[in-house]
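A.B. asks: take this sequence and fold it.
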Amino acid sequence: MTKDNKPTRNTSGRGQRDLRVRVKTAKGRKISSTRWLERQLNDPYVQKARREGFRGRAAFKILELDERFRFLVPGARVVDLGAAPGGWAQVAVPKINSNNARKGKPVGRLIGVDIQEIDPMDGAEFHVLDFLEDGADDKVKAWLGGGADVVMSDMAAASSGHKQTDHLRIMALVEAAAYFAFDVLEPGGTFVAKVLAGGAESDVMQVLKRHFDKTIHVKPPASRADSSEKFLVATGFRGGVAD
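C.D. replies: From the prediction side, this is the model:
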């Protein structure tokens, strides 16, 4: 830098230093784990989540979806399936005002469930539950104590390493979430669910189209470009009995 604050020209013939964090493969750690760690360390959304105090980068996915579709509003009653570690709830709580921080605005409610424990959060009610077990949907309905305006699902099965198997597993979760949504959503409600591209999602898509005014696939900017992850967003629930 010169005295007049103008940058000096690089005359060394070398390019700019590569600022990407690289991780060496440690003994006992798989190459795939090393690649995942390197990707996490270099992911701008991971870094942004840390700076802004979110529990994970997934918070930005629901934030971006809500910015487009506007379903998280003051007073909304929300069911968050696959809620751990709580990033989606962190976004939803202030928007629906379930923590009553926005005095004079309608107060919403958020019920989050996951097979894992979730650290407590003001304005959210978390429960440990396997959503595929018998009677799980009845438990969630009892905790909710009425209808919902939004059902959102970030549920995902543990990876098997086989792409088609993983796709079918997550679609089973999406289907369970969708039929639960048919049972609890108020007219005009919204359903949001994570899916993996693979073909079987078209069947769920067709069912959703019969019950909602609009149903589309969306890949928010926070989803990694190299991921097969995308989201089903169904708005304008028509009510009625599920198929």
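
A.B. asks: going forward, measure contacts between C-alpha atoms and count neighbours the same way
C.D. replies: Will do.

A.B. asks: helices or strands up against whichever helix in the chain runs longest?
C.D. replies: Determined from DSSP state H, the single longest helix within the chain is helix 163-184. Applying 3 or more Cα pairs under 8 Å, 6 or more residues apart in numbering; DSSP states H and E, one finds that helix 163-184 contacts strand 148-153, strand 185-196, helix 201-209.

A.B. asks: can you put these in JSON lines and add distance to K141 and mean neighbour count?
C.D. replies: Formatted as JSON lines, the helices and strands packed on helix 163-184 follow (distance: least, Cα to Cα, whole Å; neighbours: other Cα atoms under 10 Å):
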{"stretch": "strand 148-153", "distance to K141": "9", "mean neighbour count": "25"}
{"stretch": "strand 185-196", "distance to K141": "11", "mean neighbour count": "22"}
{"stretch": "helix 201-209", "distance to K141": "20", "mean neighbour count": "16"}
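
A.B. asks: ok, which of those comes nearest F231?
C.D. replies: Among those, strand 185-196 comes nearest to F231, with 4.5 Å by Cα to Cα.

A.B. asks: helices and strands around the closest one, which ones?
C.D. replies: strand 148-153, helix 163-184, strand 229-237.

A.B. asks: ranking these by burial, who's on top?
C.D. replies: Most buried of these, by mean neighbour count (mean count of other Cα atoms under 10 Å): strand 148-153, with a mean of 25.

A.B. asks: tell me the angle that one makes with strand 229-237.
C.D. replies: Orientation of strand 148-153 against strand 229-237 (axes from the mean of the first three to the mean of the last three Cα atoms, to 10 degrees) gives an angle of 160 degrees.

A.B. asks: between strand 148-153 and helix 163-184, what angle do the directions make?
C.D. replies: 170 degrees.

A.B. asks: Proceed likewise with the subsequent sequence, for comparison:
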Amino acid sequence: MLQNLANQDNGNWDKRLLLSSVPRVGLAAKFWDTPPEDQVRVIDVNLNGFIYASHAAINVFRKQGYGTLINMGSVDSEVPLAYQVPYAASKAGVRSLGLALSQELRIDGYKHIRVVTIEPWAADTPFWRHSANYTGGTPSMLALDPPVKIVNAVLRKSLRPRREVPVGWKAHSVWMFHRGFPRLTERISANIAHKYQIKAGPPVPDTVGAIYQPMPAGRGIDDGVKQRMKKQRKQEREMRKH
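C.D. replies: Next up, the predicted model:
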């Protein structure tokens, strides 16, 4: 679809910016418990999709001499999380794609073409509901950000591009801490992932989620995960009292 749009040269749409935010899919599991074909599928959607979209966008920008390409990475682009091996690998690839592409553009003299990688914290979207899951528990994450925070970051950086953009204080803090203390940051992050993706969530059966086919449930933007987690914690406290 993006390639078809890029091929249209009729002047009826603004080519200054293309957001290459192709659909992403998630997978929560121990690496050795996950079917290889599911892991390959995550890489195919989350990394190869960006390669196709970026290729189409950059060729438009090269013809006109300017433009801003915005790719959606993740805090996983900088700090890979346990139980998200293929997802973390794909998001690290998106980050490297942007950095390497920026250097190629610089070397070839394209001063007015910018590549931005947005790196948000985990957001309260249907991503968690749609993820493949082989952990035995309901996947979630600590202190989810509202989706509007990510949207605002995209809008700001479309006007003031920067190569890497951690979104919000949580992502920025982890991003900076990892630069100074990489192993400690990865260890703490893994422990948090273990708590919220393995131990804390209510038990659920294994599922491939939406990595192969769309799911009818959870078609909105904000999925109310934070509210469900609060309700769950309240119920657990009440049960402990009795």
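
A.B. asks: TM value for the aligned chains?
C.D. replies: For this chain pair, the superposition-based TM-score is 0.30 by TM-score structural alignment, normalised by the length of structure 2; 114 aligned residues with a Cα RMSD of 5.3 Å.

A.B. asks: just to revisit the earlier point, who wins for proximity to D66 of structure 1 among the helices and strands packed on helix 163-184 of structure 1?
C.D. replies: Among those, strand 185-196 comes nearest to D66 of structure 1, with 10.0 Å by Cα to Cα.

A.B. asks: in TSV: the helices and strands packed on strand 185-196 of structure 1, plus distance to S33 of structure 1.
C.D. replies: Converted to TSV, those look like this (distance: least, Cα to Cα, whole Å):
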stretch	distance to S33 of structure 1
strand 148-153	26
helix 163-184	17
strand 229-237	19
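
A.B. asks: re the thing from before, what about the helices and strands packed on helix 163-184 of structure 1, which gets the closest to V91 of structure 1?
C.D. replies: Judging those by Cα to Cα, what sits closest to V91 of structure 1 is strand 148-153, at 12.3 Å.

A.B. asks: check which helices and strands that closest one is in contact with.
C.D. replies: Under the contact definition 3+ Cα pairs under 8 Å, 6+ apart, strand 148-153 of structure 1 sits against strand 77-81, helix 163-184, strand 185-196.

A.B. asks: need the ones you listed in JSON lines (columns: distance to I111 of structure 1).
C.D. replies: Formatted as JSON lines, those follow (distance: least, Cα to Cα, whole Å):
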{"stretch": "strand 77-81", "distance to I111 of structure 1": "5"}
{"stretch": "helix 163-184", "distance to I111 of structure 1": "13"}
{"stretch": "strand 185-196", "distance to I111 of structure 1": "14"}
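
A.B. asks: with respect to L208 of structure 1, which of the ones you listed lies nearest?
C.D. replies: Among those, helix 163-184 sits nearest to L208 of structure 1 (Cα to Cα), with 7.7 Å.

A.B. asks: quick one: that closest one to helix 201-209, angle?
C.D. replies: With the same axes, to 10 degrees defining the directions, helix 163-184 of structure 1 sits at 10 degrees from helix 201-209.

A.B. asks: the inter-axis angle of helix 163-184 of structure 1 versus strand 185-196?
C.D. replies: Going by the same axes, to 10 degrees, helix 163-184 of structure 1 makes 170 degrees with strand 185-196.

A.B. asks: any chance of the helices and strands packed on helix 163-184 of structure 1 in JSON lines, with distance to K163 of structure 1 too?
C.D. replies: Shown next, in JSON lines, are those (distance: least, Cα to Cα, whole Å):
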{"stretch": "strand 148-153", "distance to K163 of structure 1": "20"}
{"stretch": "strand 185-196", "distance to K163 of structure 1": "9"}
{"stretch": "helix 201-209", "distance to K163 of structure 1": "14"}
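
A.B. asks: so which of these is nearest P94 of structure 1?
C.D. replies: Smallest distance to P94 of structure 1 across those (Cα to Cα): 14.9 Å, for strand 148-153.

A.B. asks: next, the angle strand 77-81 makes with the closest one.
C.D. replies: 20 degrees.

A.B. asks: what sits against N71 of structure 2?
C.D. replies: Shown in contact with N71 of structure 2 (Cα atoms under 8 Å, 6 or more residues apart in numbering): L19, S20, S21, F50, V94, G98, V115, V116, T117, I118.

A.B. asks: just give the number of residues close to the fourth one.
C.D. replies: For F50 of structure 2, the neighbour count with other Cα atoms under 10 Å is 24.

A.B. asks: and it, how far from A89 of structure 2?
C.D. replies: 13 Å (Cα to Cα, to the nearest Å).

A.B. asks: ok, Q232 of structure 2 to H194 of structure 2 distance?
C.D. replies: Counting by Cα to Cα, the gap from Q232 of structure 2 to H194 of structure 2 is 18 Å.

A.B. asks: between those two, tell me which one has more neighbours.
C.D. replies: H194 (18 against 15).

A.B. asks: against H172 of structure 2, how distant is that one?
C.D. replies: For H194 of structure 2, the distance to H172 of structure 2 - Cα to Cα - is 22 Å.

A.B. asks: same check on W128 of structure 2?
C.D. replies: In terms of Cα to Cα, W128 of structure 2 sits 22 Å off from H172 of structure 2.

A.B. asks: surely N59 of structure 2 is in a helix?
C.D. replies: Yes: assignment of N59 of structure 2 by DSSP: H, G, I helix; E, B strand; the rest coil places it within a helix.

A.B. asks: how many neighbours does it have?
C.D. replies: For N59 of structure 2, using other Cα under 10 Å, the count is 14.

A.B. asks: which of the residues in stretch 182-194 of structure 2 are classified as buried?
C.D. replies: For stretch 182-194 of structure 2, the neighbour count (16 or more other Cα atoms under 10 Å) marks T185, E186, S189, A190, I192, A193, H194 as buried.
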